[in-house]
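>>> just to be clear, the model below is a prediction. Sequence and coordinates:
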Amino acid sequence: MARVVWHVPVTTSGPGSTTALRLFRLRDGRRCAVGFSSPAALAALLGPDQAHTELGEPALHALTTPLGVDVLVLDPRLVAPPVTAPATPAAPAPTALLQHR
């Protein structure tokens, strides 16, 4: 059986320092770990500068289960609503009127 490799995003605290898995959240707020089927898929969603490591699914489960993370997502898609520019310019903030007596 061929070994399936997941390309998993990580963060590093500096050269020669700690490397940690990057965790994400599902729409319902639960934490999850993500992996990608290729470095290109990872770069397409998270950018070309996103650090990553290669792990098998069992290894990723073993690392995340003690953290209470029981959901793994392969090749996630961006689900945030698109950012749109306001249709009209924002009105200036109201100013207080001073009454002179």
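Noted; the coordinates are in hand. Small disclaimer: the values here were computed from a predicted structure and weren't measured.

>>> every contact and neighbour count from this point should use C-alpha atoms.
Fine.

>>> who touches the longest strand anywhere in the chain?
Longest strand of the chain, by residue count under DSSP state E: strand 6-12. The contact list for strand 6-12 (C-alpha atoms under 8 Å, 6 or more residues apart in numbering) reads 18-22, 34-39, 42, 50-57, 74.

>>> filter these to the buried ones?
In these, burial by neighbour count holds for 21, 34-36, 39, 42, 51-55, 57, counting by 16 or more other C-alpha atoms under 10 Å.

>>> spatially, which two of those residues are the most separated?
51 and 57 (18.2 Å; C-alpha to C-alpha).

>>> for the buried ones among the contacts of strand 6-12, which one is nearest residue 64?
residue 21 (8.7 Å).

>>> ok, and here's another one to check against it:
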Amino acid sequence: MCLFQYADDPEPEEQVPAGPLYVPVRPGCTAEVAIRLFRTPLGARTAVGFTSPERLTELLGTDQSWIRLSEHALRGVAAPLGVLALTVDPTFTAPPVTAVDGHRAPATPTAVRAA
């Protein structure tokens, strides 16, 4: 816990919860869905949530399914998968890596890309 509080501190020591998030999902085996995990530019896996459905569809398209979860619930779902990072409202994604002439194309560094 921080003993001092500074109003102009750009990175507070204690994070404030993000509130209800719109989380991208993909179809599961039956009626369930699975959260989509993404990667940071350094390759670490991260859960992603958006503060509005408009931000989600702007970045991932109108066909992207989503569910609403609290930050705590999203972290709880991602933690057993070994994913501790959470990115809220990412601003950039890159398309998945595709094969070129039978060879795998090199990964492009991005802010957040689909895993």
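Thanks, I have it. Since the model is a prediction, treat every value here as computed from it, not as a measurement.

>>> please enumerate the strands of the first structure.
Under DSSP E, the first structure gives strands at 6-12, 19-21, 23-25, 31-35, 52-55, 72-74.

>>> read off where the last one ends up in the second structure.
It refers to strand 72-74 of the first structure. The aligned range for strand 72-74 of the first structure in the second structure is 86-88, by TM-score structural alignment.

>>> how much does the matching stretch stray from the first structure?
With mean C-alpha distance after the TM-score superposition for the first structure, stretch 86-88 of the second structure departs from the first structure by a mean of 0.4 Å once superposed.

>>> centroid residue for the second structure?
When C-alpha atoms, centre = their mean is applied to the second structure, the residue found nearest the centroid is residue 48 (1.5 Å).

>>> which position in the first structure aligns with it?
Match for residue 48 of the second structure (TM-score structural alignment): residue 34.

>>> report the contact partners of that match.
Contacts of residue 34 of the first structure (C-alpha under 8 Å, 6+ apart): 8-9, 23-24, 72-76.

>>> out of the strands of the first structure, flag the one nearest residue 46 of the first structure.
Per C-alpha to C-alpha, nearest to residue 46 of the first structure of the strands of the first structure: strand 6-12, 8.6 Å.

>>> residue range for that closest one in the second structure?
Against the second structure, strand 6-12 of the first structure falls on residues 21-27 (TM-score structural alignment).

>>> compared with the first structure, how much does the matching stretch deviate?
Stretch 21-27 of the second structure differs from its equivalent in the first structure by a mean of 0.3 Å after superposition (mean C-alpha distance after the TM-score superposition for the first structure).

>>> which other residues reach the match of strand 72-74 of the first structure?
18, 46-51, 75.

>>> tell me where the second structure has helices.
Under the criterion DSSP state H, helices of the second structure are mapped to 53-60, 71-78.

>>> okay then, goodbye and thanks.
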